[in-house]
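Peer 1: Model the structure of this input:
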Amino acid sequence: MSQAPGHDTASVVDGTSRPARSGDGGGAEVTGAGWRHRLGAYVALTKPRVIELLLVTTIPTMILAQGGFPSWWLVVATLVGGALAAGSANVLNCYLDRDIDQVMNRTRRRATATGEISPRAALLFGLGLGVVSMAWFVAFVNVASALLAVGAILLYVVGYTMILKRRTPQNIVWGGIAGCMPVLIGWSAVTGGVSWAPVALFGVVFFWTPPHYWPLSMKFRRDYANAGVPMLPVVAKDDRVAREMVWYTVAMIVCSLLLVPLAHMTWVYAVVALALGVWFLALCVQMLRRAEHNNEAGAQKAKLYEMKVFHASITYLTLLSVAVCVDVFLPW
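Peer 2: Below you'll find the predicted structure:
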C-alpha cells in the first residue's frame, strides 16, 4: 500500500519557504503542493489497495445475484458505499493503531504515526466516512446493505482492531470476517437480503484470509514482535503456520465448489475453481515442505517463498471472481 511520506512538506508563508509543521492539524497556511500532499495523506489512511481487493469480490457477487449485469447505477452506488465503509474502517484502524504503527517499519510512515494528521482529525475523518457510507447506502442502495456495511465497520474496528489484534494469534482469522462482508453487501444490494450462495462465497473469503495474510506476517514478523502483536507467525514455528494454511486452503476449495449446487454454476466454473484451488494448495504444501526443513538453507528458501504465496493468493481470488462472472454469461 502506498503510504504518505513522513517528512515535512514545504509551505509558502509571506513569500518565504519553510517546513510545514507536522501534526499541527492544518494550522499553518499550506498552498499548492502542500494541500495535495495533505489530501494524499488522508487518502492513504483509507488504504486504497485494501479497498480495491475488497471490491474485487463485490461485482462478481452482484452479477451472480442478478443472473446478469445489474444496472450500472446500482453497481456504482454499491461500490462507492462499500469504498466509503472500508475507508472508514481503515482510517479508524490507523487511529487506534498509531502507537504500534510508529514502531513497525512497514507502517511508521503513516500520517497518523508521524503526526502529520492529528489523532482528532483522523478520528473525525474515519467517523465521517462511516456516517456518509451508511447514509449513502440508505439513500441509493437499500437498508439491508447499509446495516451490513455498519456491521463490517464494527467488526473490523471493534472486533479486530480493539479486541482481537493484540490478544490472540488467531486475530486475523476471526477479524477477517469483516473482509468477507462485501460479498453479503453486494448480494443484498441486488436482492435486498442474503441466501446460501453468498454464504458460500463468504466462506471462500473467510478461509482465504489466513493463507493470504500469514505469509505477509511471516515476512514482517519482527515488526509485529516489536509492536507486541501476537500474529501466529510471531508466536508459532513456520511449519505450524504453513500447516494451518494448508487446512484453511482445503476449506476454501470446498466452499468454492459448494457454489456449484447452491448457485447452479456450470461445469466451466467447477473446473476453473478446482484448478485454481489445487494450484494454490500446491503452493501452500510446498511452503510447508520448505518450512519443515529445519536448517538454515531451508529457512532461507522459505523466506523467499512467502511473498510468492502472498501474491498468488491475490491472483487466486481475482481469477475465481472472474470465473464467477464468466459463468453467469455462458449460453448453457
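
Peer 1: hey, let's count contacts and neighbours off CA atoms from now on
Peer 2: OK.

Peer 1: In what element of secondary structure is the most centrally placed residue in the chain found?
Peer 2: Centrality entry for the chain: nearest residue to the mean C-alpha point is Val50, 4.1 Å, by Cα atoms, centre = their mean. Element membership for Val50, per DSSP states H and E: helix 48-56.

Peer 1: now that helix, how far from the centre of its chain.
Peer 2: Centre-to-centre, helix 48-56 and its host chain are 6 Å apart (Cα atoms, centre = their mean, to the nearest Å).

Peer 1: what's the following helix or strand after it?
Peer 2: Next helix or strand after helix 48-56 toward the C-terminus (DSSP H and E): helix 58-66.

Peer 1: residues of the helix or strand following that following helix that come out buried?
Peer 2: For helix 58-66, the succeeding helix or strand toward the C-terminus, using DSSP H and E, is helix 72-96. For helix 72-96, burial by neighbour count (16 or more other Cα atoms under 10 Å) applies to 74-75, 77-96.

Peer 1: try stretch 210-230
Peer 2: Within stretch 210-230, judged by 16+ other Cα under 10 Å, the buried ones are 210-224, 227, 229-230.

Peer 1: Among those residues, which ones are in helices?
Peer 2: Taking DSSP state H as the definition of helices, the buried residues of stretch 210-230 contribute 210-219, 221-224, 227.

Peer 1: Which two among these are spaced furthest apart?
Peer 2: In terms of Cα to Cα, those reach their longest pairwise distance at Pro211 and Ala227, which sit 21.9 Å apart.

Peer 1: okay but Leu107 is in contact with Cys94, surely?
Peer 2: Careful, residue 107 is Thr; it's not Leu. No. Using Cα atoms under 8 Å, Thr107 is not in contact with Cys94, being 9.3 Å away.

Peer 1: Now the second one, please; I'll put the structures next to each other:
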Amino acid sequence: MTDTSIQTQVQQGDAGFSDFFALLKPRVMSLVVFTALVGLLAAPVPVHPFIGFTAILFIALGGGASGALNMWWDADIDRIMKRTQSRPIPAGRVTEGEAMGFGAFLSVLSVTMLWLATNWVAAAILGFTIFFYVVVYTMWLKRSTPQNIVIGGAAGAFPPMIGWAVATGGVSVESVLMFTLIFMWTPPHFWALALFMKADYHEAKVPMLTVTHGRKATRSHILVYTILLAPIALGIAATSIGGPIYLAVSLILNALFLKGAVDIWRRDETTAESDSYRTEKKVFGLSLLYLFGHFCAILLESGLRAYGVGGW
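Peer 2: Just a heads-up that it's a prediction; the model follows:
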C-alpha cells in the first residue's frame, strides 16, 4: 500500500472534534454570536443571565447548523475554490452525509431549545434564518444569479433580530434597523472580497457579480451600496439604541468606508493587479471594522443607559 493511499484512508476515517467544529464556520458563527448578543443586550427588557447565555448558545448552534448544511451542499465547488479546499469535506476528513446529518440535527436542536428556553418568536426567526441561508441562498440564489449575495445577505442580518426577540418577544423598529444595517453592509463587504478572489468564483462557475458583470461594474456597485448604507447606519443614532457616542463612531466609520469605496471605484485593473489588489483588501478589512464598530457603539450606548447616562 502506498503512502498516498494510507494517507487517504486516514483522512476519510479519522474525523475529530475539530473537523466537525470547522463545519460550523466558526468565523461566521462569531459574527452571529456578537450581533445577536448586541441585539439581546440593547433591548429594553432585561434578560436573566442564564437565559441569555442559553439563548446565545442555541443561536450560535443554529448559525453553525447553517454552515454545516452549506458545506454539505457546496462540497463540489469547495473542492475547486482554493480558499475552501482545506474544509473538512473537500479535504476528505468528513463525508457529505455526515455533514448533512450533523447540520440537520443541530438545526432541529437549536430551534427547539431556543423555543423552550425563550419564546416562539425568537425560535421562528432562527428557523427561518437557517431555511433562508440553506435553501434560498445556498441551494437557489448562489448558483443562479449575481444578486446572490444581495438577497442572500438577509440570512446574516437576522441574528440581532433574534437576540432582540429573545428579550422582548417581538420585533421593533430598532431590531429592523440593525437587520438593515447588516443587510446593506453585506454586498460591498463580499464584493470587495470577490474583486481579489475572482478566479476562485470563475473556476467554480459561481455567478458572483465580478464574474457576470466584471470588476468595473462591481466597483460601481460597491460605491452605490456604500452610499445607501450610510444614512441607514447614521439613522440608528436617532433611535432608542443610538446616542451621541454611536453617532460619533458612525460618522467616522462611514467617512472611512465611503473613502474606501471611492478609492475602489477609481481603480483600474492594470493598477489593481500590479499592486495585488492592495486597496481592495484594505477595504475588505475596513468593512469588518465598520460592522464591528457600529455594534460595539450600540452595545456601549446600551451599557451607559443602564447607568442612566446613555442616549440623548
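
Peer 1: ok, back up a step: now check the second structure for the residue matching the residue nearest to the centre of the first structure.
Peer 2: By TM-score structural alignment, Val50 of the first structure lines up with Val28 in the second structure.

Peer 1: so where is stretch 311-322 of the first structure in the second structure?
Peer 2: Taking TM-score structural alignment, stretch 311-322 of the first structure hits residues 285-296 over in the second structure.

Peer 1: Which residues does the matching stretch contact?
Peer 2: 35, 38, 182, 185, 188-189, 233, 246, 249-250, 253-254, 257 (Cα atoms under 8 Å, 6 or more residues apart in numbering).

Peer 1: And the residues you listed, which is closest to Ala165 of the second structure?
Peer 2: Among the contacts of stretch 285-296 of the second structure, Val38 lies closest to Ala165 of the second structure (Cα to Cα), at 11.8 Å.

Peer 1: what's the burial count for the closest one?
Peer 2: 23 (other Cα atoms under 10 Å).

Peer 1: same thing with the one 10 residues further on?
Peer 2: A count of nearby residues for His48 of the second structure, using other Cα under 10 Å, gives 9.

Peer 1: What is the aligned counterpart of it in the first structure?
Peer 2: By TM-score structural alignment, His48 of the second structure lines up with Ser71.

Peer 1: List the contacts of that match.
Peer 2: Contacts for Ser71 of the first structure were tallied using Cα under 8 Å, 6+ apart; there are none.

Peer 1: Look at the closest residue to Ser118 of the first structure other than its chain neighbours and give its secondary structure.
Peer 2: In this structure, Ser118 of the first structure finds its nearest non-sequential neighbour in Gly23, 5.3 Å apart by Cα to Cα, 6 or more residues apart in numbering. Put simply, Gly23 of the first structure is coil when judged by DSSP: H, G, I helix; E, B strand; the rest coil.

Peer 1: Was I right to think Gly23 of the first structure contacts Gly115?
Peer 2: Yes. Applying Cα under 8 Å, one finds Gly23 of the first structure in contact with Gly115, separated by 4.3 Å.

Peer 1: and the helix ranked longest in the first structure with helix 58-66, angle?
Peer 2: Ranked by residue count, the top helix of the first structure under DSSP H comes out as helix 296-328. Computed with axes from the mean of the first three to the mean of the last three Cα atoms, to 10 degrees, the direction of helix 296-328 of the first structure lies at 40 degrees from that of helix 58-66.

Peer 1: buried sites along helix 296-328 of the first structure?
Peer 2: For helix 296-328 of the first structure, burial by neighbour count (16+ other Cα under 10 Å) applies to 299, 302-303, 305-307, 309-310, 312-313, 316-317, 320-328.

Peer 1: circling back: mean shift between the match of stretch 311-322 of the first structure and the first structure?
Peer 2: Compared with the first structure after fitting, stretch 285-296 of the second structure has a mean deviation of 0.9 Å; criterion: mean Cα distance after the TM-score superposition for the first structure.
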